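Participant: Turn this into a structure:
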Amino acid sequence: MIPILFEDGEALVIDKPAGLPIERPRAGGPALEDHLSDLRLGFRRDPVPVHRLDTDTSGCLLLARNPKALVRFSRAFEERLVEKRYLGILGGTIETQAGTIELALSKISSAEKGWRMIPARKGKAAVTHWRTLAVAGGLTLIEFRPETGRTHQIRVHAAFGLGVPLLGDPVYGQKGSAPRTMLHAAGLSVPRDGKPPVAAHAPMAQDFAALGFADPLESDG
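Facilitator: Below is the predicted model of the structure:
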């Protein structure tokens, strides 16, 4: 069973495992939809993912439990009202400690490399706030707080904005430097009119700890 981080009548937040795609791959294989009936938890409908996480990315994924909630939560994402917090491990070190990356992004495609996102002046605006949390073994643990939600935003902003890609990123970094792209959706907060926000924290993934990093929330506590 996938761990549940938050549950009420409108929403579930699950701790999505790394390696589990949200949509079934063309080649087949496991996907999140295999687990949706188990996540009904007594409701008649399967819950529906409100947003997307890359297959490699672990952590907080919001699911809506009814169509009205799906519309409201989707609007909150579109209007940039959702607070998102990610942890990422860079495959190296950087000199600065914190900042904001503003690099517009555009999608390109080629027969040799497939599709990818690149910084482009005429692309869609993308803004990510970041700060260094720890350094261990020549690697850097970064907290990312994206304002926008562009495809591959944090991955591209790490590679081109910070100059050091995420460890294990096969597209923007060095393939095989880690078993997966080291990105974890650690926190999510979605405001709701007249109700407390949907808020959840996903404990740091075990493969992050294996590289010598402690969960910053546990360290603060």
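
Participant: Going by C-alpha atoms from here, please, whenever you check contacts or count neighbours.
Facilitator: Noted.

Participant: mind listing the strands for the protein?
Facilitator: Here the chain has its strands, by DSSP state E, at 4-7, 11-16, 48-49, 58-64, 83-90, 98-102, 105-110, 114-119, 127-136, 139-146, 183-192, 195-201.

Participant: just checking, residue 116 touches residue 107?
Facilitator: Yes - between residue 116 and residue 107 there is a contact under Cα atoms under 8 Å: 5.7 Å.

Participant: closest one to residue 216 among the strands of the chain?
Facilitator: Nearest of those to residue 216, taken as Cα to Cα: strand 127-136 at 7.5 Å.

Participant: Can you give me the neighbour number for the closest residue to residue 122 other than its chain neighbours?
Facilitator: Distances taken as Cα to Cα, 6 or more residues apart in numbering place residue 104 nearest to residue 122, at 7.1 Å, with adjacent residues excluded. Residue neighbour count, defined by other Cα atoms under 10 Å, stands at 19 for residue 104.

Participant: Distance check, residue 104 against residue 78.
Facilitator: Distance of residue 104 to residue 78, computed by Cα to Cα, to the nearest Å: 17 Å.

Participant: likewise residue 196?
Facilitator: Taking Cα to Cα, one finds residue 196 at 20 Å from residue 78.

Participant: quick one: contacts for residue 38?
Facilitator: Each residue near residue 38 by Cα atoms under 8 Å, 6 or more residues apart in numbering is listed here: residue 1.

Participant: Tell me how far the closest residue to residue 176 other than its chain neighbours lies from residue 85.
Facilitator: Excluding the flanking residues, the one nearest residue 176 by Cα to Cα, 6+ apart is residue 168, at 5.7 Å. For residue 168, the distance to residue 85 (Cα to Cα) stands at 20 Å.

Participant: that older thread, list residues touching both of residue 116 and residue 107?
Facilitator: With Cα under 8 Å, 6+ apart as the test, residue 116 and residue 107 reach no residue in common.

Participant: in stretch 106-125, what counts as buried?
Facilitator: 106, 116, 117, 118, 119, 125 (16 or more other Cα atoms under 10 Å).

Participant: related to what we said a few turns ago, surely the residue nearest to residue 122 meets residue 120?
Facilitator: Yes - here residue 104 reaches residue 120: they are 5.6 Å apart, a contact under Cα under 8 Å.

Participant: from the chain's centre, how far out does stretch 163-176 sit?
Facilitator: 16 Å (Cα atoms, centre = their mean, to the nearest Å).

Participant: Name the residues of that stretch that come out as buried.
Facilitator: By neighbour count on 16+ other Cα under 10 Å, the buried set for stretch 163-176 is 164, 165, 166, 167, 168, 169, 170, 171, 172, 173.

Participant: Please generate a structure for the following sequence too, so the two can be compared:
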Amino acid sequence: MNALSDADPIYNPPQNPYLSLLHRDAHLLVFNKPSGLLSVPGRHPALSDSLLTRVQKEYPEALIVHRLDKDTSGVVVMSLNRRGHALVAAQFEGRTTRKSYVAEVWGRVEQAEGVVNLPLAIDPDNKPRHRVDTDHGKPAQTRWQVMGYGEKRTRLRLYPLTGRTHQLRVHMKALGHVILGDAFYADGDALLAANRLLLHAEELSFRHPDGSDVTFTAPTPF
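Facilitator: Okay, here's the model as predicted:
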């Protein structure tokens, strides 16, 4: 989901490259969305520029299948017809797609791998932020693996088993290791350690409308 509030006066999406097309066929378009660009336009006119808006200038029939937060980069799939949209969207809704993200988090994660299983809900006092809510939250699970270490940071591969808003960002905070550059959930040195949110949707696998199994990859830019 888009992380930007319609009331947010600061929105300066990247223009170069304007669009980064990874794949095109009769049913689907796959793009590498940059950090800082909304997946779909907001209600306020200042938020009209988005990945979908740009794509529909060239492909008016394009329909978005899923979204990434404004500050998250990576693979986004759109459909070129209703049948393709229904078949792929059903896989997202049924949680049969396979997603892999790369993140840089603050501090050293000592355990090699693990699972965060904590329910999430909107934070009513700090919208659009979300929080762990064991009383009213929706179930959310994230599997993670350590990829390597840097100075005061750990590189993780994240596998969201559910698709809640801000799931990876809130789960990493709950793990005690916020994602670097996260303007919503990090502060101090962790916020200043990067000039963007270091979260990237690197790989996405699902069943193509033609019946084949496909995987699309966008190289991690950090």
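
Participant: TM-score them against each other, please.
Facilitator: Put the two chains on top of each other and the TM-score (TM-score structural alignment, normalised by the length of the first structure) is 0.84; 199 aligned residues with a Cα RMSD of 1.7 Å.

Participant: returning to what we had before: could the buried residues of stretch 106-125 of the first structure be laid out in TSV, adding distance to residue 22 of the first structure?
Facilitator: Putting these into TSV (distance: Cα to Cα, whole Å) gives the following:
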residue	distance to residue 22 of the first structure
106	23
116	19
117	20
118	23
119	26
125	25
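
Participant: ok, which pair from those residues is furthest apart?
Facilitator: Counting by Cα to Cα, the most remote pair of these is 116 and 125, 16.2 Å apart.

Participant: what's the nearest residue to residue 62 of the first structure if we skip its chain neighbours?
Facilitator: With sequence-adjacent residues excluded and distances taken as Cα to Cα, 6+ apart, residue 62 of the first structure is closest to residue 13, at 4.5 Å.

Participant: contacting residues for the residue most central in space within the first structure?
Facilitator: By Cα atoms, centre = their mean, the first structure has its centre lying nearest to residue 185, at 4.2 Å. Shown in contact with residue 185 of the first structure (Cα under 8 Å, 6+ apart): 57, 58, 59, 60, 61, 84, 85, 86, 87, 202.

Participant: list the ones among those that the second structure also has?
Facilitator: Using both residues aligned by TM-score structural alignment, their matches' Cα atoms under 8 Å as the contact test, the members of those still in contact in the second structure are 57, 58, 59, 60, 84, 85, 86, 87, 202.

Participant: What's the first one aligned with over in the second structure?
Facilitator: Translated: residue 57 of the first structure. The pairwise alignment with the second structure assigns residue 57 of the first structure to residue 72, based on TM-score structural alignment.

Participant: Please tell me how far its match sits from residue 201 of the second structure.
Facilitator: 7 Å.

Participant: Kindly report the same for residue 22 of the second structure.
Facilitator: Noted for residue 22 of the second structure: a distance of 13 Å to residue 201 of the second structure, by Cα to Cα.

Participant: tell me, what's touching the two both at once?
Facilitator: residue 218.

Participant: Translate residue 51 of the second structure into the numbering of the first structure.
Facilitator: Correspondence of residue 51 of the second structure to the first structure, assessed by TM-score structural alignment: residue 32.

Participant: ok, the nearest residue to its match once chain neighbours are set aside - contacts?
Facilitator: Closest residue to residue 32 of the first structure apart from its sequence neighbours, by Cα to Cα, 6+ apart: residue 22 at 4.9 Å. Residue 22 of the first structure makes contacts with 31, 32, 33, 49, 52, 53, 54, 55, as judged by Cα under 8 Å, 6+ apart.

Participant: what residue of the second structure matches up with residue 22 of the first structure?
Facilitator: Residue pairing (TM-score structural alignment): residue 22 of the first structure is matched to residue 39 of the second structure.

Participant: how far away is its match from residue 49 of the second structure?
Facilitator: Separation of residue 39 of the second structure from residue 49 of the second structure (Cα to Cα): 9 Å.

Participant: do you know how far whatever residue of the second structure lines up with residue 169 of the first structure is from residue 203 of the second structure?
Facilitator: Matched by TM-score structural alignment, residue 169 of the first structure corresponds to residue 182 in the second structure. Residue 182 of the second structure is 21 Å from residue 203 of the second structure, where distance means Cα to Cα.

Participant: Now do the longest helix seen in the second structure: everything it contacts.
Facilitator: Once the second structure is assigned using DSSP state H, the helix that runs over the most residues is helix 82-93. With Cα under 8 Å, 6+ apart as the test, helix 82-93 of the second structure has contacts from 27-28, 63-66, 78-79, 97, 206-209.

Participant: Where does it end up in the first structure?
Facilitator: Alignment of helix 82-93 of the second structure against the first structure: residues 67-78, by TM-score structural alignment.

Participant: how big is the offset of that stretch relative to the second structure?
Facilitator: With the two structures superposed, stretch 67-78 of the first structure lies on average 1.0 Å from its match in the second structure, counting by mean Cα distance after the TM-score superposition for the first structure.

Participant: deepest of the strands of the first structure, which one?
Facilitator: Counting by mean count of other Cα atoms under 10 Å, strand 58-64 has the highest mean neighbour count of those, with a mean of 26.

Participant: Show me what it is packed up against.
Facilitator: strand 11-16, strand 48-49, helix 67-78, strand 183-192 (3 or more Cα pairs under 8 Å, 6 or more residues apart in numbering; DSSP states H and E).

Participant: can I get these in CSV with distance to residue 217 of the first structure?
Facilitator: CSV is the format used below for these (distance: least, Cα to Cα, whole Å):
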stretch, distance to residue 217 of the first structure
strand 11-16, 16
strand 48-49, 26
helix 67-78, 24
strand 183-192, 10
